[in-house]
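Participant: attaching a predicted model along with its sequence, questions to come.
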Amino acid sequence: MSGRIHSLDAMRIVAIVFVVLIHTDPFQGINTYGNAINFGTKTISRFAVPFFFITSGYFFALKTSHRGSATYLTKRAIKLISLYLFGLVLAVPTFFGGQLARAELSGRSLQATAVSSVIEYLDPVELVYYGTSVSEILWFLPALLFSLLFVYLVVVIGNPSYVLPIAVCFHLVGLLGSTYTMFVDVPFETRDALFFGFLYTGLGYTICTRGWEPSKEKSRLLFGTVVMFVVSQFIEFYLLGYLLRGEPFGSYVYAPSYGISTALLSISLFLFLLSRPTLFADTPLPEWGTYAVGIYVTHPTVFAILRAFRDTLESMGYTIDSMIVWHLMSTPATIVGALVLYVFAHKLRLIEIGGSHLPGEPWLRTRRSN
């Protein structure tokens, strides 16, 4: 397949909307119906993060088919690290200030809170590998970097054909450690690069290297499989979260990060998009896809600010968290706010959309050129 794949570009902005929906929890806690709606929203949204992993693995294979993979991996690593640093620069003041404010309201020592927060932020494993030391939302960036590294190591040490089988083995452990916990106790975090991202990045890599790109004639069949696996994911999560636990549906929200159906849904969707490369080509969506990564990196900060605003009003007696209008507006407000913040950072030359995201590098480059 050659040329621009408009469908993948467009799906980036669609997928990032679903990522934000996962974090904003629309209608959760209002009532039984609100919890049911939130369960449905989260269940559908679970394709979004795997989509970004698969896409990255696919383009990793595509871009390295005629040049050194180490060179491309280095460039990707620099970009991912710069994005992660940009996200941290935005998140640290917001989250740190929020922790101090909560400590002040609860009567806890500000000094002790500040020290414990700094220690937590600088935890090397959480900061470098898991990406959760400041904001759990930013975990994707280190996970993608290490997932690409794992794929690269398997290819260099072994063979490209080994990538998917090895990744599947690790992912099965991840499923036991997160979703299917009733079978075995896995005593470590499995929503990471090795047990989660590796599989999906490996899927994208394998799709490209094995030439699994389907023709347009198969797009209807693939769309049917997407629908089928959406339904199967609903069934899987419902069985795990409610039926097997003996809980009434809607009494709370059970929405694991992934399941068996998630991989099947994600790969079906990706193959469908490959079968229709010009899908959405006549819409603004492919161009909006450029802003997807920026919205992802900035939305933890915006969401934290909105959440602090909500908590402040709640403490004053305004129960806005139970108001439907709040749940209707929180997701769009987070997305728009994140986009505005991203563009504003570009205007200030803190980062460069389509270029460097190393905080302050575009500004320093401009100063040097002048």
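Facilitator: Cool, got the structure. Residues are numbered from 1 along each chain as shown.
Participant: contacts, neighbours, all on C-alpha from now
Facilitator: Noted.
Participant: residues near the residue lying closest to Thr94 once chain neighbours are set aside, how many?
Facilitator: Of all residues not flanking Thr94 in the chain, Thr301 sits nearest, at 6.4 Å (CA to CA, 6 or more residues apart in numbering). Residues near Thr301, counting by other CA atoms under 10 Å, number 25.
Participant: and if you look at Arg76?
Facilitator: 17.
Participant: name the SS class of it, please.
Facilitator: Under DSSP: H, G, I helix; E, B strand; the rest coil, the three-state class of Arg76 is helix.
Participant: look up how far Lys79 lies from the residue nearest to Thr94.
Facilitator: For Thr301, the distance to Lys79 (CA to CA, to the nearest Å) stands at 20 Å.
Participant: could you do Tyr58 as well?
Facilitator: In terms of CA to CA, Tyr58 sits 17 Å off from Lys79.
Participant: give me the more crowded residue out of the two.
Facilitator: Tyr58 (22 against 18).
Participant: from Leu271, how far off is the more buried one?
Facilitator: For Tyr58, the distance to Leu271 - CA to CA - is 11 Å.
Participant: what is the neighbour count of Phe188?
Facilitator: 9.
Participant: look up the closest residue to it, ignoring the ones flanking it.
Facilitator: In space, and not counting its chain neighbours, Phe188 is closest to Gly177: 7.6 Å by CA to CA, 6+ apart.
Participant: what's the helix or strand for that neighbour?
Facilitator: Using DSSP states H and E, Gly177 maps to helix 163-178.
Participant: show me what counts as buried in that helix.
Facilitator: By neighbour count on 16 or more other CA atoms under 10 Å, the buried set for helix 163-178 is 163-164, 167-168, 170-178.
Participant: what's downstream of that helix, the next helix or strand?
Facilitator: Taking DSSP H and E, what comes next after helix 163-178 is helix 198-209.
Participant: list the helices and strands that next one packs on?
Facilitator: helix 48-63, helix 140-157, helix 163-178 (3 or more CA pairs under 8 Å, 6 or more residues apart in numbering; DSSP states H and E).
Participant: out of these, which is closest to Glu217?
Facilitator: Of all the helices and strands packed on helix 198-209, helix 48-63 sits nearest to Glu217, with 21.5 Å by CA to CA.
Participant: please state the offset of the closest one from the chain centre?
Facilitator: 12 Å (CA atoms, centre = their mean, to the nearest Å).
Participant: who's in contact with it?
Facilitator: 8, 12, 15-16, 18-19, 69, 72-73, 140, 144, 148, 197, 200-209, 263, 266-267, 270 (CA atoms under 8 Å, 6 or more residues apart in numbering).
Participant: structure two is appended below for comparative analysis:
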Amino acid sequence: MEKVYRIDGMKFFAIIAIFFIHFSVFQYFQGDPTHPLYLFFNSVSRFAVPFFFIVAGYFFHHKVQQQGWRYTQRYISKIVLMYVSWVLIYMLAIGYSYGNWQPVSILTLLYHGTAGAEIMWFLPALIWSILAVYIAQRFKRTTTLLAIASVLYAIGLCGQGIQIFFETPWFSSSHQFFKNSRDPLFFALFYVTLGYQCSQWSLQSWSQKKPQGLWLAIALIGSLMTFAECYF
């Protein structure tokens, strides 16, 4: 498929957003984790991870239509190699540097992605989501998968942003499986499937017909709502 320059441009801003989320100098202002500036940077940058999941699903649709399982296998193999390599690097670096050799379980390694370092959760989440989308498209049920993923995502929100309104005991560090709703099932699956469906429904050509001011307004409103959710 031809290059989509708008997506490349958004990737640049998404990478900067990831930097804002994780770089320590932006984590606190004046020693206050509830400082409005910290909350602003942290909240408006949260679009980045969902964006990368959506983009992965979007481009996966084009490739899987042409090459099927052969492409899917290569794609997943590359992610697995990347994931295993960095897990080993983090485990060795943290183990030798701090003497903190953390135990590894099947769930932390294959599902939660927290073996070695928690920031690696993105990769196994992407692997499982791509596998689910591939199976769904084989049976021509990607729309059904999106509906199911939407329900799971709504449940997952009860363990994240809206837990103040809909508190649930499902997601807790004391559980083996439901440790965190930012995982393959309750988070990544929705965004990857959404990206796949956006490509399948040819929403790119539809969106290009809309004025750019509309998308800017939506982005600003969304950012303010995210900041308000985080602040209050």
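Facilitator: Cool, the structure landed. These numbers come from a predicted model, not from an experiment.
Participant: dump the residue contacts of Leu8 of structure 1.
Facilitator: 55, 273-274, 277, 286.
Participant: cool, Tyr38 of structure 2 as well?
Facilitator: Residues in contact with Tyr38 of structure 2 (CA under 8 Å, 6+ apart) are 26-29.
Participant: in ChimeraX, how would I select just the buried ones from the residues you listed?
Facilitator: In ChimeraX, a selection of the buried entries from the contacts of Tyr38 of structure 2 looks like this (16+ other CA under 10 Å):
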select :27,28
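Participant: next up, the contacts around the alignment partner in structure 1 of Gly156 of structure 2.
Facilitator: Using TM-score structural alignment to pair residues, one finds that Gly156 of structure 2 aligns to Gly174 in structure 1. With contact taken as CA under 8 Å, 6+ apart, Gly174 of structure 1 is in contact with 190-191, 195-196.
Participant: turn those residues into JSON lines, columns for distance to His346 of structure 1 and neighbour count.
Facilitator: Converted to JSON lines, the contacts of Gly174 of structure 1 look like this (distance: CA to CA, whole Å; neighbours: other CA atoms under 10 Å):
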{"residue": "Thr190", "distance to His346 of structure 1": "35", "neighbour count": "20"}
{"residue": "Arg191", "distance to His346 of structure 1": "31", "neighbour count": "20"}
{"residue": "Phe195", "distance to His346 of structure 1": "35", "neighbour count": "23"}
{"residue": "Phe196", "distance to His346 of structure 1": "32", "neighbour count": "26"}
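Participant: what helix or strand is the residue nearest to Thr94 of structure 1 on?
Facilitator: helix 292-315.
Participant: what does that helix correspond to over in structure 2?
Facilitator: Counting by TM-score structural alignment, helix 292-315 of structure 1 corresponds to no residue in structure 2.
Participant: tell me how far Met120 of structure 2 lies from Ile127 of structure 2.
Facilitator: 12 Å.
Participant: ditto for Ser207 of structure 2
Facilitator: Ser207 of structure 2 is 28 Å from Ile127 of structure 2, where distance means CA to CA.
Participant: before we move on, what about Leu88 of structure 2?
Facilitator: On the measure of CA to CA, Leu88 of structure 2 and Ile127 of structure 2 end up 18 Å apart.
Participant: more neighbours: which of those two?
Facilitator: Neighbour count, other CA under 10 Å: between Leu88 of structure 2 and Ile127, Ile127 has more, with 22 against 14.
Participant: wait, the more buried one touches Ile76, no?
Facilitator: Yes - using CA atoms under 8 Å, Ile127 of structure 2 is in contact with Ile76, at 6.1 Å.
Participant: and the gap between the residue nearest the centre of structure 1 and Leu164 of structure 1?
Facilitator: The residue lying closest to the centre of structure 1 (CA atoms, centre = their mean) is Val49, at 4.1 Å. As judged by CA to CA, Val49 of structure 1 and Leu164 of structure 1 stand 18 Å apart.
Participant: same thing with Val336 of structure 1?
Facilitator: Relative to Leu164 of structure 1, and taking CA to CA, Val336 of structure 1 is found at 37 Å.
Participant: Ser178 of structure 1 too?
Facilitator: Ser178 of structure 1 sits 20 Å away from Leu164 of structure 1 when distances are taken as CA to CA.
Participant: likewise Phe60 of structure 1?
Facilitator: In terms of CA to CA, Phe60 of structure 1 sits 14 Å off from Leu164 of structure 1.
Participant: for the aligned residue in structure 2 for Gly57 of structure 1, grab the count of nearby residues.
Facilitator: Per TM-score structural alignment, the equivalent position to Gly57 of structure 1 in structure 2 is Gly57. Neighbour count of Gly57 of structure 2, defined by other CA under 10 Å: 26.
Participant: ok, Val44 of structure 2 next?
Facilitator: Other residues close to Val44 of structure 2 by other CA under 10 Å number 21.
Participant: correct me, but it touches Met225?
Facilitator: No - using CA under 8 Å, Val44 of structure 2 is not in contact with Met225; the gap is 9.2 Å.
Participant: ok, now which ones touch Ala188 of structure 2?
Facilitator: Ala188 of structure 2 neighbours (CA under 8 Å, 6+ apart): 50, 53, 125-126, 129, 182.
Participant: and what of Gln163 of structure 2?
Facilitator: Going by CA under 8 Å, 6+ apart, the list of residues near Gln163 of structure 2 reads Leu157.
Participant: make a markdown table out of the buried residues of helix 163-178 of structure 1 and add distance to Tyr296 of structure 1.
Facilitator: Below are these laid out as a markdown table (distance: CA to CA, whole Å):
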| residue | distance to Tyr296 of structure 1 |
| --- | --- |
| Val163 | 28 |
| Leu164 | 27 |
| Ala167 | 26 |
| Val168 | 27 |
| Phe170 | 26 |
| His171 | 24 |
| Leu172 | 27 |
| Val173 | 28 |
| Gly174 | 24 |
| Leu175 | 25 |
| Leu176 | 28 |
| Gly177 | 26 |
| Ser178 | 24 |
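Participant: how close does Val151 of structure 1 get to Leu83 of structure 1?
Facilitator: Taking CA to CA, one finds Val151 of structure 1 at 21 Å from Leu83 of structure 1.
Participant: typed the wrong thing, it's Ala48 of structure 1
Facilitator: 19 Å.
Participant: the more surrounded of the two?
Facilitator: When neighbours are counted by other CA under 10 Å, Leu83 comes out ahead of the other of Ala48 of structure 1 and Leu83, with 25 against 22.
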